[in-house]
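Visitor: All I have is the shape, not the residue letters:
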């Protein structure tokens, strides 16, 4: 689409020479503005909607942003109390976003006893006096001791070994490890965080973040902080770049974008190099032999990315603080990559194979600089599923920036690095419509997705974004043919890239946290769609359809929807609280709830909450019917068993590779023996369930094996087992016996429950 006109007060920009698609040199032309429009291609019909004005982010002035940040930090103690955080926890404000309707979204990091908490970030949403929160972790923040068993020097050694294993050469640590609390996954633990610097196999600098359990010495995380990608830098067409006079020369310093600077590294690999200068403000000649050519593409990419985030999303720079990142061209010798570094807040580009194919295209700039936006917002951990979402976010905004710029010479598309010939066959690096066409990326989510390289686990999220933007099936957009499948074989109708990008940006900046996985991204984007277009609007439903198209969650049926209710087991005389989860896609329609067959002592409220205390043993079918005010209704039937249920929720720590521990409960006043189908529910928090043996011990001493070191490296035990305990008397003491039979990983019994 054509770029929006720029204000007349903007400074004159320097004209550049450019190449056509076949590389022939063009004559010097007059200024053309920041970009030329690509040919229009409306494509198939899409869902048309306009975001709600009240949900648009406000561009905050530096003074207003500072004021909001200061106010939030001043009130952080009260906020922590309101959220129910522990006495040793404190909140540290990271950023604040304000909507046009006055709603604020304040992003916090946490500390525990003065230690940074990795994976403890959260966002507090304040709307019309009501507070809600998005948390990276729901775990209670507590560690048994603040004294590490593992020495800092040992942690350094382990981190250096991890770097060498990851093919990082010249590995060294610039500073000593820092003691932190790791809360990214599982139970929070005391840990060492070490940053190892070096060089990756392809010549890219490395800043490897290694997190090591300070008690067991287990490596928790090894994540690269230098984010890399690819593109082409000689085909932007005739564009304009921001420059500033300096005496009798001009510098590539963009005065309209916080003085963004572009440097020539002169094939170096450190420092900033020299600022690009020119004697007549006419830069480059469109060939790689002219060093300014790469500088032009770099400066243009930085300007287009800055403008996109500011004009479209109201974001004032990468960190939303009005501060410019700088760019460095001509890195290394025949370096075939480009990268973003938070540590220098800068973007760096190599010159490609033979120093003749600079990786300086628009999609590269937008991809890499979007890593900076992700770091400043959700800060998605660069490993596992969150790492795939991190990479996908950069691909998503690379496409969005391309469409926003609308270059004729680099027609907007849903391909990544389409003009690079790294593999010698002229194919793109990634395909958003069908990611598996690159030979490595996944099209759909699966439980193994988090175990592959983040550049390939990004595939399903890229696929989601394409489906949401353009829809499924065969189509041609801007002259490029696509044919996007869906996991469930059902069609998805697109909503347009502008609205799809608006939803993703709001989800990233407002609802996602460092540990967000694919399921969490679905929740975040649905929340964003509800804010922007209304819950259960056609656009909202399209978001759910696109996620179902990559095997994440279900589609939302029109009319009344009722989440399936699992069969229930409740203890006689024990209080029950079960919320029926239902909603309607009929805008403004209220819901009514009916229940038949409820156990004696239970009832359902007008809001669908089932409460009470069961009074009678037995099993029966319960039917829930939900009807909205238009008359649409849906029902679900499930079994509800009222039995004698006994539980112990006292935590019992499991020593590492040590003696067995037990958790006991006592049954009294019962006659006869236990059932041949006794049910044992076990909830153990542990970082390697394959270490564990779990047994049920009956009152007469008989041992029933529930788990014998099965499950491999998966975390936790959250499982119900069936045991023939008919030889056991009901009365007496029953025990859950757990033993850790291997070193390194630790955990604890959180709860277990017996229905004999």
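Guide: Yep, it's here. As the structure is a computational prediction, the values presented were derived from the model and not from experiment. Numbering: from 1, shown residues only.

Visitor: Could you use CA atoms for every contact and neighbour count after this?
Guide: Will do.

Visitor: Just give the nearest non-adjacent residue to residue 370, would you?
Guide: Leaving out its chain neighbours, the residue that sits closest to residue 370 by CA to CA, 6 or more residues apart in numbering is residue 394, at 5.1 Å.

Visitor: Remind me what the one helix or strand that neighbour maps to packs against, helices and strands.
Guide: Per DSSP states H and E, residue 394 falls inside helix 384-405. Helix 384-405 sits against helix 291-313, helix 362-376, strand 415-416, helix 454-457, helix 459-470, helix 497-506, helix 518-533, with contacts defined as 3 or more CA pairs under 8 Å, 6 or more residues apart in numbering; DSSP states H and E.

Visitor: orientation of the longest one relative to helix 384-405 in degrees?
Guide: Which is helix 291-313. 100 degrees (axes from the mean of the first three to the mean of the last three CA atoms, to 10 degrees).

Visitor: another one to put next to it:
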């Protein structure tokens, strides 16, 4: 439902049903009403304009009773990109606002550049065959210092490497300049429609009558023998986990049959509820890894952060495996509410991308999209990617599987003969180790140019922060002096603080999760992430606590300090 209110000329729509049920249903409307009153009373703080309208997107009440209400903003009916904010209050009193909008000024609404012209400008940058018809909508672009009238042009297609793309180009409606760009498809590696959730795909074993939850056994590629949630259909079984999800959608795993695009493929079926063989010759083997990995991610969020699935209200998602031919990537798409995994080159140089940390990484993109919705561009895009690396890593630790012990290396299981972990997608404790793959690499330390990098590289500084917060300036076993990485404590910090101590991975993850869900907005940059994680540490452990001070010290160790930094998103570079 939507609750409409008009307070001092500000229309506020409260989309209560959309937000995760972090507050009890009985007091949810009261929380929103209190927040609406504060919004009405604080136009200057919110840089409000007479044409502003607000929609509640999320409500969270933390352990101290502070109410965090997340709003999206429009102006004269146009979406304000970067205009979202979070009202923080306790006992009806404002305690703070998280936002990136810097001005109450609004642009002239008469464009000099038409939608058709904007589509042409964006098409020149898209530079590949597109599918369907490009679209354009008028928006207010407010991720920079001054809000600008712009066209949000969207092109869809399939990249040469088989990754689908849904590219947004923000075109200045007066000059035709490309102000920003980002992809709705969030990949695991450099390379690589707001539609309703698709149906379950074809059912290879026939119609599932009187479905019932079951427990199957799986012979996985990476993890040995595991148990997985399945569905008993009477005469056969489906790889549909009825214990994780709801009638709105259960977690399910589908075979893409090496096709690309928007097809959902076939749900995996089996006669005896014993899946895979542990080898790539059996198509169900990698499905077991993906299905199990998503289950572990679901359980991690539920048991560690009290979150009920991606959207917080228990809607399951689809995992698609065997996507494309020799496709060496994985991705999350909001359009299909699904995770998709390629086969790599079947182990010649890289295995199918269904390792535990990759599954956790992709599902965490979905969690980010339903919370902070960090825009996949500039510094916010780097924080989006880092969030997935952080929680993908935490899922690996949570699963506690002897075949894939937890570590701070992303995707190490994907590479053959990799006992020293010298091959990986990313190394969180020393992001610049990926310089071995090319001249563009992940920086260890913050600089003002970080936002100009591809989001998979700009994520490195946040990954580095998280490792230092969790473990301190301690070289992981196997990466010290004399090894291929040749690391020392001094090489792990940017400010010489080799005495930096960690607070443990669980506390570090709790701080990041609270910051993501109650402090970060769509355009949060690194300076604001520092502020947000300090606020989260204060909520969880107290201002001035050892944990709070550790957050401050870890950010300082990657050169993110108190001085504010204005985010200016730039076009992404691609490997």
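Guide: Yes, it's here. Every value quoted in this text rests on a predicted model; they were computed, and no experiment measured them.

Visitor: Ok, which of the helices and strands packed on helix 384-405 of the first structure comes nearest residue 541 of the first structure?
Guide: Nearest to residue 541 of the first structure among those is helix 518-533; the distance by CA to CA comes to 8.6 Å.

Visitor: after superposition, how close is the closest one to the second structure?
Guide: Overlaying the second structure shows helix 518-533 of the first structure at a mean distance of 0.7 Å from the equivalent residues (mean CA distance after the TM-score superposition for the first structure).

Visitor: Onto which residues of the second structure does the next helix or strand after that helix map?
Guide: Towards the C-terminus, the helix or strand next in line after helix 518-533 of the first structure, according to DSSP H and E, is helix 538-548. Using TM-score structural alignment, helix 538-548 of the first structure lines up with residues 546-556 of the second structure.

Visitor: ok, average deviation of that stretch from the first structure?
Guide: Per aligned residue, stretch 546-556 of the second structure averages 0.9 Å (mean CA distance after the TM-score superposition for the first structure).

Visitor: in that stretch, what's buried?
Guide: Residues 547, 548, 550, 551, 552, 553, 554, 555, 556 are the ones in stretch 546-556 of the second structure that count as buried (16 or more other CA atoms under 10 Å).

Visitor: same check, this time on stretch 270-282 of the first structure
Guide: Quick answer for stretch 270-282 of the first structure (16+ other CA under 10 Å): 272, 273, 275, 276, 277, 278, 281, 282.

Visitor: Counterpart of the fourth one over in the second structure?
Guide: What that stands for is residue 276 of the first structure. Per TM-score structural alignment, residue 276 of the first structure is aligned with residue 268.

Visitor: Please list the outside residues in contact with the match of helix 538-548 of the first structure.
Guide: 465-466, 468-469, 472, 495, 500-503, 530, 533-534, 537-538, 541-542, 561 (CA atoms under 8 Å, 6 or more residues apart in numbering).

Visitor: just stretch 280-297 of the second structure next, same as before
Guide: Residues contacting stretch 280-297 of the second structure (CA under 8 Å, 6+ apart): 218-223, 226-228, 239, 244, 251-255, 268, 275-279, 319, 321, 346, 352, 354-357, 359-360, 363, 392, 395, 398-399.

Visitor: Please list only the buried members of those residues.
Guide: 218-223, 227-228, 239, 244, 251-255, 268, 275-278, 319, 321, 346, 352, 354-357, 359-360, 363, 392, 395, 398-399.

Visitor: before we move on, the earlier item: so what's the match of residue 276 of the first structure up against?
Guide: Residues in contact with residue 268 of the second structure, defined by CA under 8 Å, 6+ apart, are 203, 204, 238, 239, 253, 254, 255, 284.

Visitor: same deal with residue 86 of the first structure?
Guide: Taking CA under 8 Å, 6+ apart as the definition, contacts of residue 86 of the first structure comprise residue 141.

Visitor: Map it onto the second structure.
Guide: Looks like residue 86 of the first structure aligns to residue 49 there (TM-score structural alignment).

Visitor: is it true that that match lies in a helix?
Guide: No - under DSSP: H, G, I helix; E, B strand; the rest coil, residue 49 of the second structure sits outside any helix and is assigned coil.

Visitor: Measure how buried the aligned partner of residue 62 of the second structure in the first structure is and give me the count.
Guide: Matched to the first structure by TM-score structural alignment, residue 62 of the second structure sits across from residue 99. Look at residue 99 of the first structure: counted by other CA atoms under 10 Å, it has 17 neighbours.
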